[in-house]
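>>> Build me a model from this:
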Amino acid sequence: MPLIPLSWLGEHVELPAGLTAEQLAADLVRVGLEEEEVHGAAVTGPLVVGRVLSLVKEPQKNGKVINWCQVDVGAHNTLDDDGQPTVPRGIVCGAHNFVEGDLVVAALPGTVLPGPFPIAARKTYGHVSDGMICSTSELGLGEGGDGIIVLDPAVHPDVEPGTDAVALLGLGDEVLEINVTPDRGYCFSMRGVAREYAHSTGAAFTDPGLATGELPAATADGFEVVVEDDAPVHGVPGCDRFVTRVVRGIDPTAPSPAWMQRRLTQAGMRPISLAVDVTNYVMLDLGQPLHAYDLSTLVAPVVVRRATAGERLVTLDGTDRVLDVEDLLITDSAGGRGARVLGLAGVMGGAETEVSGTTTDVLVEAAHFDQVSVARTARRHRLPSEAAKRFERGVDPRLADVAAQRVVDLLVEHGGGTADAAVSDLDVVAPRPALQMLLSEPERLGGVPYTRDQVVGTLEQIGCTVTEVDAAAGLLSVEVPSWRPDLVGAAELVEEVARLVGYDQIPSILPVAPAGRGLTRGQRARRSVARGLAESGLVEVLSYPFVGQSQLDELGLAADDERRTMLTLVNPMSAEKGQMRSSLLVTLLDTARRNVARGRTDLALFELGLVTLPVVGAPAAPALPVGQRPSDEELAAVAAAVPAQPRFVAGVLAGSIELSGWWGAGRAADWTDAVAAVRLVADRVGTHVDLVSTNDRAPWHPGRCAAVTLADGAVVGYAGELHPKVLEQLSLPARTVAFELDLDALVAAAPTEPRQAAPVSTFPLAKEDLALVVDAEVPAQDVFDAVRDGAGELLEDLRLFDVFTGDQLGEGKKSLAFSLRLRAQDRTLTAQDAVAVREAAVASAAARVGAELRA
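Sure, this is the predicted structure:
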C-alpha cells in the first residue's frame, strides 16, 4: 500500500493550507483511491536528541548484557543545585550498536510512543532509567535496521543535544496510506497520486515526469545493452526500453541527505546508502523502478535474455535461487556474452554487483519490462519487491530517461560525482494504437446523459489526445497517455468519464428480476437435506477443501485406495495441504479434531461440499495465452481436463448425543445415529436406499460399518463407527461415528415425478406385535423386508423395537421384535384380518430368512 507524506505530495500539486490527511483521503476517494490508514503525529511529548557521554556494560544473571548510559539531553537535563540543566539523564539500554559520543534519540518521561506506550522513569536492572533510547520500530518508522537510531553528524551537522527529534525525524508529518487497485499502477508514485488529487479538486499540478531541460541523447560509447528475448511470454518482448547512465567519482562515505532519509522512512523504506537511497527515492517519486550497479564489477555488454535450465542467482536478499526458463534476466559478459546473471529483470538485482561501501563509479539502469513476465517471476520466486509491484501493474515506458537523469543529478549533487557523457538508450517501444469510441458510449454503459464537453474534457484531463473522426456519427479517436497502460478499449475510457465526473452522478436503479422457475431440483434437495440435519441436532460447518497425504495416512487408507488419487495444486496455500480433497470426511474430521482440542467433546457436525475426483492418465489442461482470447478448441480442452466434482454430504457425531442432567441419564452417540442420519438424507431426497454390512472400508470399524446402496446395487456412501486407531490418531472420543454420502448420486436416483400423498383413512388402527427368532448373522434389514412384504397392503407402519440375545434362544440365535400398524381404506379391520396379516408376515419371514415365531 503506498504511503503518501503530505509534505512530499505538496511538491507536485498545490495543496490548500491546513490540509489534513483525512481531507486528502476524502478528496482521493472521489477518484477511486481508497484510504487504508492515516499515520503521523503518533509521538507526543519530549522526544529529543541526546549525546551518549558514558556507557557501562553490565552483565545480568539471565545472561543478558545491558548498557547503563549517561545521556546529555541539553535543556532537558536534570537540574543541578544551582537550578541549571547540567546533570545528564541515566538511561538503561539493551542495544549495542552505539558507542560513547554518538547522537541518539531519547524519549524522556512524559513521552507517548506509538502503541500507545507511555514513557516514565522506572527502576530496572538495579537502576532508575530516566527515559528510553529509541529504535526505528519503537517510533513507528518501520522495522528497518538493528538496534537504536544513531544520527550521522554528517547528515545532521547542526544538531545539538536537546533538539526536538519529532520535527527532525518528520514524526509530526501526517502520512496517508492508500489502497490502489491493480489497474492504477501509476498511483504507486507521488506523481500519480498528485495527478489524481488534481483531477479530484482541480488543483494546479506540475508533472515531475516531464524533462525540465534537454536530456542527453544516446552516444556511441554508451554502455552497450542488447536484448535477446527469443522466447517472449505471451508473444510480448520482455524489454522494450533500457536506459543506462554512468556517474563516476562518487564519495562512498557520502550520506543521503536528511530530508531524503526522512521521506524514505515516511514512505516505509529503510535508508541504506546514497546510491541505493537515490534510486528508491526517484522510484517513489516518479514510479519508475531503477537499479544501481557497481560499474567496476561489470563487463559490457549487458544482455537481457531468458534464463536457461539450471541457472542460479544469489539475489540481494542473500537467497540462492534456481531460475526458470521463463525468467527474464539482466546479464553481463563476464565469462562470455551474457554469461553472468546480474539480476531478475524488474524484480531484484544480484548480490555480486551490488553497490558497496567502496563503490565510486555507478551504472544507473532505468528500463521498461513486460508486466506479465515480471508478475510471473515475482510470484514464482515469492519476491514481491517494490520494483515488481510497479512493473506488474504497468510503468510509463517514456519515463526511463527522465528518471535516470534525476538519479544522476542527485548523485552528483550529494555524492560529489561527475556525470559521464556516455549514454545508452535502447528504445523499441511500439506506439500504442488510437482507440475509437462513440460519444454515446458513456451514456449507454453508464446510464448518465454525459455531454460532449464532459466526455472530451474528461479524456483530455487524464492526458488523452482526442480527435473527432466522424462528427455525424459522434465517433472519436483517442490517443491514450503512456502512463495509462490500463486504457485498452472504449469501456476503460467510459470508466474514466464516470469516475471523474462522479460515480455519485450514476442513479441507483434496481434491475427488474426476470421471471424464473425458482430453485432447481438439486437445489431444493440440498436445502432440504441441510435443513433436516440441522433440525435433528447437527451443526453445519464449512471447511477448506485442501488436504495432504498425511491426513489420509491418519485415516488408515490403503496405498491403493482410490481416495489417494487427488488433484495436486501448482501453487497451494500450504505445502502440507497441496491437494484437493477426494473425500469430504477428511476435512470434516479435521474440523472435529480442532473442536475437541478446544474442549468441545460432545459434537454433532455435518457438511455439504464438493470433492474432486481426478482420473489417472487424463489429459492435462493446456496453458492458455494471456494477451488474447483463447480459441474454442483451447477452451474445450480446458473443460475436458476439469475433473469431476460431485457434491457430498458427511457427518460426525462424538461424545453424548443426549446430555444427562436432572431430567435423567444422557445417551452417547452410536452407529444407529449415523444410520438414522443416512435415512434422513435419503428420505429428504426421496431416494430409497439399503444398508449392507461391510468390513473393508477405512476409516470405519470392521463389522460396525454399513455400505449405503441404491436399488441397482450402486454404493453411494458409508455409515458407522470409526476405527479405534483412527480415533487415536485424531484424538477424538471413543466410539465416534460418521457417515458420508454422494448427494449428487442420491438426487440423480430420486424419481422425477412428484411424490403422491397417501389418502388418510377414516377407519381405526389395528395393532399387532410379533417376535421372530433368526440366526445371529441374518441382517435385521432382511427380516424387516420379509415381514413388510408378507404383511401386504394393509400394513401402514412397521418398526423394529427390540433386539434380544440370550441363552433362552440358543447359541447363535437372536430375537427381533416388530410392531405392525394395520389399517384399511374402506372398512374397519376385524380380528380375523389382523390374524391373517400376522400369519402371512410370519410365513414370509420363515420362507425367506428361516425365521421362527418366538413363543
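
>>> C-alpha only now, for contacts and for neighbours.
Will do.

>>> surely N695 meets G703?
Yes: between N695 and G703 there is a contact at 5.3 Å, judged by CA atoms under 8 Å.

>>> before we move on, what SS does L329 have?
Classification of L329 using DSSP: H, G, I helix; E, B strand; the rest coil returns strand.

>>> State the distance from it to D396.
Taken as CA to CA, to the nearest Å, the spacing of L329 relative to D396 amounts to 20 Å.

>>> G222 too?
23 Å.

>>> go on, L313?
28 Å.

>>> what's the answer for R195, then?
14 Å.

>>> So between the two, which is more surrounded?
Taking neighbours as other CA atoms under 10 Å, R195 and D396 compare with R195 leading, 24 against 20.

>>> can you tell me which residues contact the closest residue to the more buried one other than its chain neighbours?
Excluding the flanking residues, the one nearest R195 by CA to CA, 6 or more residues apart in numbering is F205, at 6.4 Å. The contact partners of F205, taken as CA atoms under 8 Å, 6 or more residues apart in numbering, are H12, V13, E14, A194, R195, A198.

>>> and what of T265?
Contact analysis of T265 by CA under 8 Å, 6+ apart lists L141, G142, P271.

>>> swap the cut-off to 10 Å and go again
T265 makes contacts with L3, T136, G140, L141, G142, G144, L169, G170, W259, P271, as judged by CA atoms under 10 Å, 6 or more residues apart in numbering.

>>> quick one more, to check against the first:
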Amino acid sequence: MKFSEQWLREWVSPELSTQALADQITMAGLEVDAVEAVAAKFEGVLVAEVVAKEPHPDADKLNVCQVNDGSGNPVQVVCGAPNVAVGQKVPFAQVGAILPGDFKIKKAKLRGVESRGMICSASELGLEEETSPGILELPLEAPIGEDLRAWMTLDDSTIEVDLTPNRGDCLSLKGLAREVGVLNRLTLNAPDLAPQAPSHEDEFPVRLSAPEQCPRYVGRVIRNIDVTAPTPLWMVERLRRSGLRSIDAVVDITNYVMLELGQPLHAFDLANLQEAIEVRSAKKGERLVLLDGQDIALREGTLVIADRDKVLAIAGVMGGEYSGVGLETRDVFLESAFFTPLAIAGQARSYGLHTDASHRFERGVDFELPRQAAERATALLVEIAGGEPGPLSETVSSDHLPGKHQVRLRASRIEQCLNIRLPDIEIVDILERLGMQVGSDVGEKTSEDDAWFVKIPSWRFDITIEEDLIEELARIHGYNRLPVRRPAARLGLAADDECRQPLARLRRQLVARGYQEAISYSFVAPELQALLVPDMSAPRLTNPISSDMAVMRASLFPGLVKALIYNLNRQQSRIRLFETGLVFQGELESVEQIPMLSGLVCGSRDPEGWAARRDAVDFFDLKGDVESLLRLGGNDEVWRFEPAEHPALHPGQTARLLHEGEAVGWLGALHPALRAELGIKLEVFLFEVQLNTLIQGRLPVFRAMSRYPEVRRDLALVISDDIPVQALLDTLRECAGEWLTDLHLFDVYRGAGITQGNKSVALGLTWQHPSRTLNDAEINQLIDTIVTETSQRFGAELRG
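So this is what the prediction gives:
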C-alpha cells in the first residue's frame, strides 16, 4: 500500500517528521518498506502560458514559442514537443533553473534561433520514470508565474507499507489515518460522505443468486456524465503517488475512492446492460473478454456479475470489455458491493490475474462500507463529470452478512500475556479509540470475573479471540514500553536419545557423495503432484500464492522434479539433489505431517574428466547411495529392499524400502511415460524415506579386536534370476556361524557357461575367532553347510 504523506496529513496530521511518522507506523505493526520523494529535486520552474507558436525556420520538428511566465515580457523558447499548443499552461524552466540530475538551464541557440529557457515534460521534472513523448500540460486554472513545485505540492513523500494479510482494514487512507489517529490521540478529518440527493428516479434491478458469497450489493444509475472531462490535477497526483496512473474521469474516481476508503467500485456502461444485474456463479462454457483484452474461459463456480444475456465481470476482480466505460458512454451504473473473502480468495490468481480490488476483497472489506463509498464516488462524479444521480439502491441478504460479535477480555489475562498491569482507564481508552465499544450498552466490567465484553467493529475481520484484543493493546501502548523479564523457572536438560544420529550427518554423507541440497516450497502444483503421487491426498489451499502452488505437498518428489526440470532447461545434464522436509498427507481435518528425506539423480555417473567413466547413472548407483545412509546407523541388517510397484516409477526398477518389515520409503527409476509427459529425456532415479526412521540407529558398544588372523572364502553360486540376492544373504548368515564378521556381494554374472534364466552370484565371506586361529576343517564344514542349505532352499549350485 503506497500513499502520499500530504494526503494522509489531510486526514490526520501529528506533529512528527516524515521519518518519525514512518517509524511510528512500523512500531504499530504496519511495517514501512520505503519512504521516497514524490519528485526529484529541481528549482526555478514556473507555471507559464504558451501565447504564440511558429515553425522553426531551419528545422521541421522544432517550434519557436513565446511563453508568458508572469514577468510581463514574453520569453522566446525553442521547443521540440509535438503536443505544444497556444493557450496551454506548461511548466517553464527559466534560465538559471536546475532540473533533476543537476542539469542547469542556460541561454542557447538551436539552429540559429535563440532559446531562453525550456518547456518541460513530466520525465524531465522527475515525475515519471519513462521518457515522456511530449510536454506536461497543466490545468487551465494553473496560476501564471507560480512556482510549479509549490503549486503542485511536490515537497511530499510516498510511504509504502507492507501489510500482513490480516490487516486489510489498512488498505486505504482512512484505515491508515485511523491507526495514526489512535497512536497520537487525534481525531480524523474525514471527507463529507453525506447522501446525494437524486436528480431522477431511475433504478436498475439487481438479483443476488449467490447471497452467501455476495450478501450486499449497492448500485446507482448516474446519467449524462461527461467521460471526456479532465481529471483534476490533485486527483491525478494522488493516484500517481499511490502507484496508479490516470485513465479517465470515471475510472480515476473509482480508483480514488478505493484508495481513500478501501472499497473497490466498478462503473458499467448502462447502455450495454440488459434487463437486470445478477450476481451468480459462472456456467459451463461461458467466456469473458476482460478490460485488459484477455479472452478467458470461465470455470463453473466462479462468482460473476451478469445481466440477462452475458457475463459482465468477474466479481471483485475485473470488469469485462463489453460493458466498460468508453468515450461514447453517457450513463453509468455504479457498483459498490461486499464480496466475502472466501468467494474471491484465489479467483484472480487462478486466471493469472492480480488486481487492487481482488487484493482487498481477499483480505476482507468492511461490509458496512459499500453505501458510504457509493455516496462518495457519486459526489465526485457529479463534481468532476457533471452527472445526474438517481436513488441509491441496496440489495441485501441479512442472513448472510457477517455479524458484529463480542469478545470477552480479562484483565488478569492481559497482565499474564504482557507482563504488565495496564490501568483500566487506558485499556478502555485504547479499545474505544480503535472503534470498539466498551461500556454499559455492551457489558460493564464485572467484579466476579474481572472482564470486559468488547464489541468488534465491522472493519476488523482479524479480531476474533481474547489474544487478538491483547495484541491491539500491546501495539497501541507500545511494544517498546513493555517490560523485559527473564522467566523464573528451573529448566532441566531434556534426555538425549543417543541412538538417534543428527540430521547433519546424513546431509554430510549425501554431500560427500556428490549431492547438493535443495529447498523447495511446501506448496506444489496439483497437476504435478497428481502425476507423481496420485494415490496420496493432501490439503488444498483456499487462497494459494499462485495456481502452481495450490496444494500442500504429499511427497518431496514434486519439488525435486520441478528443480530437475529447471536445471535441465539450463543445460545442466548431471544432477544430484536431495531435500529434507515435511510432507502433508490426508485431508485438512486429519492431516499427518511426516518428516522425509528424498533424493534424485540423473546424468553421468562421474563428473566430466579425462579419467572419468562416461556411462550414465543407474538404479544400483542410487541404491548404493541409500545403503550408505542406512549403514550410518550401524543397524543396516534391519533394512530390506523388496520389489514393488509405484505409479510414478518404472515397474521393473522399483523397490520398496522396509524397516523391520514396515514400509518406510521408495526408490526407483522415473516411469518412461511420465518422463515423456514432463519432457525429460534423461533417465531419472529417485528415492524417499521417512526421516524419523532413518535417523534411528544402534548405540555403539566397545568390542575388543581379535589378534588372530581372518579367514576368507569366496563362493560363486548359480541361482535362478528371480531369487533376490537378499534372501541368499540371509540364509548364509544363518548357516555361517557366530564367527562370521563380513559377508558381501562382489559380482553378478550372466552369460557364457550360465544357463539362461540363471545368474552367478559371487559372495565374499570372512571369519575371525576372538581367542584362537580357525582351522581349515572348521571353515570347510561351514562351507558344506552353506552349500547344502542353499541348494535345498533355492536350488543353488556351486559354480565349478
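
>>> Which two of the contacts of F205 of structure 1 have the greatest separation?
Farthest pair in the contacts of F205 of structure 1 (CA to CA) is E14 and R195. Separation: 10.6 Å.

>>> Overlap in contacts, those two.
Here E14 of structure 1 and R195 share the contacting residues G202, A203, A204, F205, T206, scored by CA under 10 Å, 6+ apart.

>>> okay if I get those residues as CSV plus distance to V52 of structure 1?
Formatted as CSV, the shared contacts of E14 and R195 of structure 1 follow (distance: CA to CA, whole Å):
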residue, distance to V52 of structure 1
G202, 51
A203, 47
A204, 47
F205, 46
T206, 45
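
>>> Just give me the closest of the residues you listed to V685 of structure 1.
Ranked by distance to V685 of structure 1 (CA to CA), those are led by G202 at 63.3 Å.

>>> So that closest one sits against E14, correct?
Yes: contact criterion CA atoms under 10 Å: G202 of structure 1 and E14 qualify, at 9.4 Å.

>>> of the two, who's got more company?
The neighbour count for G202 of structure 1 versus E14, taken as other CA under 10 Å, is higher for E14 (17 against 12).

>>> Which residue ranges of the stretch 51-200 of structure 1 form strands?
With DSSP state E, counting those that start in this stretch as the criterion, the stretch 51-200 of structure 1 has strands at 65-72, 78-79, 85-87, 89-93, 103-107, 112-113, 117-118, 122-124, 127-129, 132-133, 150-151, 175-179.

>>> Buried deepest among those strands, which one?
strand 103-107 (a mean of 27; mean count of other CA atoms under 10 Å).

>>> quick check: angle from that strand to strand 65-72?
Angle, strand 103-107 of structure 1 to strand 65-72, by axes from the mean of the first three to the mean of the last three CA atoms, to 10 degrees: 90 degrees.

>>> So which residues make contact with stretch 221-229 of structure 2?
Stretch 221-229 of structure 2 is contacted by residues 198-204, 248-251, 267-270, 325-335, 378, 381-382, 384-393 when judged by CA under 10 Å, 6+ apart.

>>> What's the separation between S350 of structure 2 and R299 of structure 2?
For S350 of structure 2, the distance to R299 of structure 2 (CA to CA) stands at 10 Å.

>>> meant to ask about Q416 of structure 2, not that
Counting by CA to CA, the separation of Q416 of structure 2 from R299 of structure 2 is 50 Å.

>>> Who has more neighbours out of those two?
R299 (17 against 11).

>>> Name the helix or strand for that one, please.
Here R299 of structure 2 sits in a region with no helix or strand, counting by DSSP states H and E.
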